[in-house]
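S.K.: For reference, the sequence and a predicted model appear below.
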Amino acid sequence: MAQSVKRKSAPNKSTFSVGKWIITSLFVLAAILLWMASLSLWKGYPIQADRQFMSVNTGETYTRFIDNLAKENKVKFPIVLKIYQKLFIHDTLKAGVYEVRRGMSVRQVLEMISNADNAHMNRILVIEGTTFKQLVERLQQDPLVNKTVVNLPEAEMLKALGLPYAHLEGLFAPNTYFYNKGESDKKILLDLYQHQMNNLDTAWAQRAPNLPYKNKYEALTMASILEKETSLKDELSQVSGVFVRRLQQGMRLQTDPTVIYGMGSHYQGKLTKDDLRTPTAYNTYTMSGLPPTPIALPSKRAIEAALHPDQSNNIYFVATGRGGHTFSATLDAHNQAVQQYLTVLREKKAGATP
């Protein structure tokens, strides 16, 4: 009796087709990923010469750094860079000045700026209108600065720096500075001080006549108030004119930034009527004349404005609510400007476009 022979069943065509489709899709996906990586991670970092220095600011993030590269069309597919950073770098940007050499890839640059040891120089950014306390905190937190004085109490710091003043506020020039890694905080502060004194001496020598300042230090104090009162450079001389005329006429300055400075840590982001009525050494609503010291680090431009006020008759100003201020020579005109400002605030609060 003949035995039956079992035949192996032929592969299912549909199963074979699905498997082939998956393999092909994986190859295509891999090719796409490689192409995206070539335009992002492995792309040569664009520089203009064989080597170029690149500055990374304190507080800058990888996300912002990568977004800026994409915005300047230096890389494609920034999402690839962000994913790589999250998966493989696990760190934050470190402030400093780094050397990028021709031929370095974007990936190599991303890894380089995660380690402060790779920095060639340290970038010190002092922002106009910040206080000396904020400058000290920035230096204390900077890993590339050698701390020798910034952790001392202010009286001891002043003695260590050897400066001929009773207070340190206002004595240091806002600007961007570059120092070698490991530079001492004392050297940095003395450099910033010398820059500020040069700014002050130059402006004082060229000052307008008949100003109500007894000395250069009072002009520096006024400059610090101007720096805090307006963020518009074109308004500095106008605000200066208002305050100079108030001093000349025996009026009180009545400027909020001095009150805030005098409150110190008690200020919680909003001034009350009680705050304006509470006397301090810096409350220009309850005292006449200038406060005893500057209230911030004024820029060169603010110093020049303090010594060259405008020549109008304005003695009042109030915010417009749209940016900037309205200046007035009479109380009636000022009151009208105040009402316009309050109207703008009400319209904004109601969601209308003023």
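M.R.: Perfect, I can see it now.

S.K.: hey, let's count contacts and neighbours off CA atoms from now on
M.R.: Fine.

S.K.: what's the helix or strand for the closest residue to Lys300 other than its chain neighbours?
M.R.: The spatial neighbour of Lys300 that comes closest, neighbours along the chain excluded (Cα to Cα, 6 or more residues apart in numbering), is Asn199 at 5.9 Å. Element membership for Asn199 (DSSP states H and E) is helix 185-205.

S.K.: and that helix, which residues are buried?
M.R.: 185-186, 188-190, 192-193, 195-197, 199-200, 203-204 (16 or more other Cα atoms under 10 Å).

S.K.: put this beside the first:
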Amino acid sequence: MIKKIGLAAALLIVIVIGMIGWAKQQVDSYLNTPRVAETQLFTLAEGSYFSHLAPQLMEQGLLDSDRWWKVVAKLHPELTHLKSGTYQLPEAASLQQILTILNSGRGYQFKVTFVEGSTYKDWLKTLSKAERIKPIVEDEQAILAKLGSTSSKLEGLLFPETYHYSADMSAFSIIKKAYLHQQTVVEKLWAERDKNLPYKTPYEALIMASIIEKESGLANDRDKIASVFVNRLKIGMRLQTDPTVIYGMGDRYDGRIRSKDLREKTAYNTYTIAGLPPTPIAMPSEEALYAALHPADTKYLYFVSKGDGNSYFSKNLREHNNAVNKYIRGK
């Protein structure tokens, strides 16, 4: 009798061990089977618990059953500490990899790029097309006030580069980051500027940098272009630069500048006004600002595009007119 009981107990133990092994095998398969058909974003809402996740995964086709869900929680409690956010799930990721990602708190970083020479109007268009970002609702003056700036326009005050952000971040936070970055760059370069420059303030250097940015086809020309405008300012000669005319025309600009546009009196038309325009005309790069503060040492007063990205520089009007005939009029 005792022997029979012992055999029964041994058999039961074997059965239990077998069931445990089978269950472990099922859970391992449940956790390690590839679930993601192609790389995708997955958003875990604020306040979501582990028990809420299985239905969401099933709804999005990332889980076929919640049969082993509670067992996973028991065997792997370290995978249950979910953090809300938007995450990128890689192709062929398993449930275990998905849970590890959702526990990491390292949300997916979207990005938005602003190019050198763009305007604030361009930035608004770019932001309006950016993914998962809360739009700007304030007008330009309200934003300037929030930033604590005394400038009349945001033009030139934002540093153009690629910015990363989390899902549903406000566009204003990117504007603020770009504003603070530009302040840091300007402060550093202004402190290291050349002597005897015709700028009274860092803001005037920004204005010049924005003009250089719009006029420079090649980076190598920036310091020489800067020298032309600096030389003109020093002798009281008008800058006469087309990008300022275009900026002053605003939405009326259709891709062409006519003679009447050069004669039109706007606050920005440097053919009709002396000195610098009242604000920058674009967002300059750090390189353009450096050129404005470290112009080449030249006697140049003119330059003209050669049509290949390079510019031809002249010291006098006769030489400049000859270059215009050659490179612009083809004479």
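M.R.: Cool, the structure landed. From a predicted model like this one, the values you see are computed outputs, not experimental measurements.

S.K.: one step back: how about the buried residues of helix 185-205 of structure 1 in CSV, adding distance to Asn210 of structure 1?
M.R.: Output for these, formatted as CSV (distance: Cα to Cα, whole Å):
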residue, distance to Asn210 of structure 1
Asp185, 39
Lys186, 37
Ile188, 36
Leu189, 33
Leu190, 32
Leu192, 30
Tyr193, 27
His195, 26
Gln196, 23
Met197, 22
Asn199, 20
Leu200, 17
Ala203, 15
Trp204, 12
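
S.K.: that older thread, how about the residue nearest to Lys300 of structure 1, what's its match in structure 2?
M.R.: Counting by TM-score structural alignment, Asn199 of structure 1 corresponds to Val185 in structure 2.

S.K.: That match contacts Pro284, doesn't it?
M.R.: No. Counting by Cα atoms under 8 Å, Val185 of structure 2 sits too far from Pro284 to count as a contact (11.1 Å).

S.K.: In stretch 132-149 of structure 2, which residues are buried?
M.R.: Ile133, Lys134, Pro135, Ile136, Ile143, Leu144.

S.K.: contacting residues around it?
M.R.: 127-128, 150-154, 167-172, 176, 179 (Cα atoms under 8 Å, 6 or more residues apart in numbering).

S.K.: 6 Å instead, please
M.R.: With Cα atoms under 6 Å, 6 or more residues apart in numbering as the test, stretch 132-149 of structure 2 has contacts from Ala167, Asp168, Met169, Ser170, Ala171.

S.K.: now swap in stretch 259-277 of structure 1 and tell me
M.R.: So stretch 259-277 of structure 1 is contacted by Tyr282, Asn283 (Cα under 6 Å, 6+ apart).

S.K.: Structure 2: matching residues for that one?
M.R.: Residues 245-263 of structure 2 are where stretch 259-277 of structure 1 lands when matched by TM-score structural alignment.

S.K.: Spatially central, which residue of structure 1 would that be?
M.R.: Nearest to the mean C-alpha position of structure 1, by Cα atoms, centre = their mean, lies Ile127 at 5.9 Å.

S.K.: Leaving out sequence neighbours, find the closest residue to it.
M.R.: Pro174 (5.4 Å).

S.K.: measure the one you found to Leu247 of structure 1 for me?
M.R.: 27 Å (Cα to Cα, to the nearest Å).

S.K.: again, but for Asp310 of structure 1
M.R.: Noted for Asp310 of structure 1: a distance of 14 Å to Leu247 of structure 1, by Cα to Cα.

S.K.: Same question for Ala208 of structure 1.
M.R.: 15 Å.

S.K.: Among those two, which residue is more densely surrounded?
M.R.: Leu247 (18 against 13; other Cα atoms under 10 Å).

S.K.: The more buried one looks like it's in a strand, true?
M.R.: No. Using DSSP: H, G, I helix; E, B strand; the rest coil, the assignment for Leu247 of structure 1 is helix, not a strand.

S.K.: count of residues packed around Tyr98 of structure 1?
M.R.: For Tyr98 of structure 1, using other Cα under 10 Å, the count is 21.
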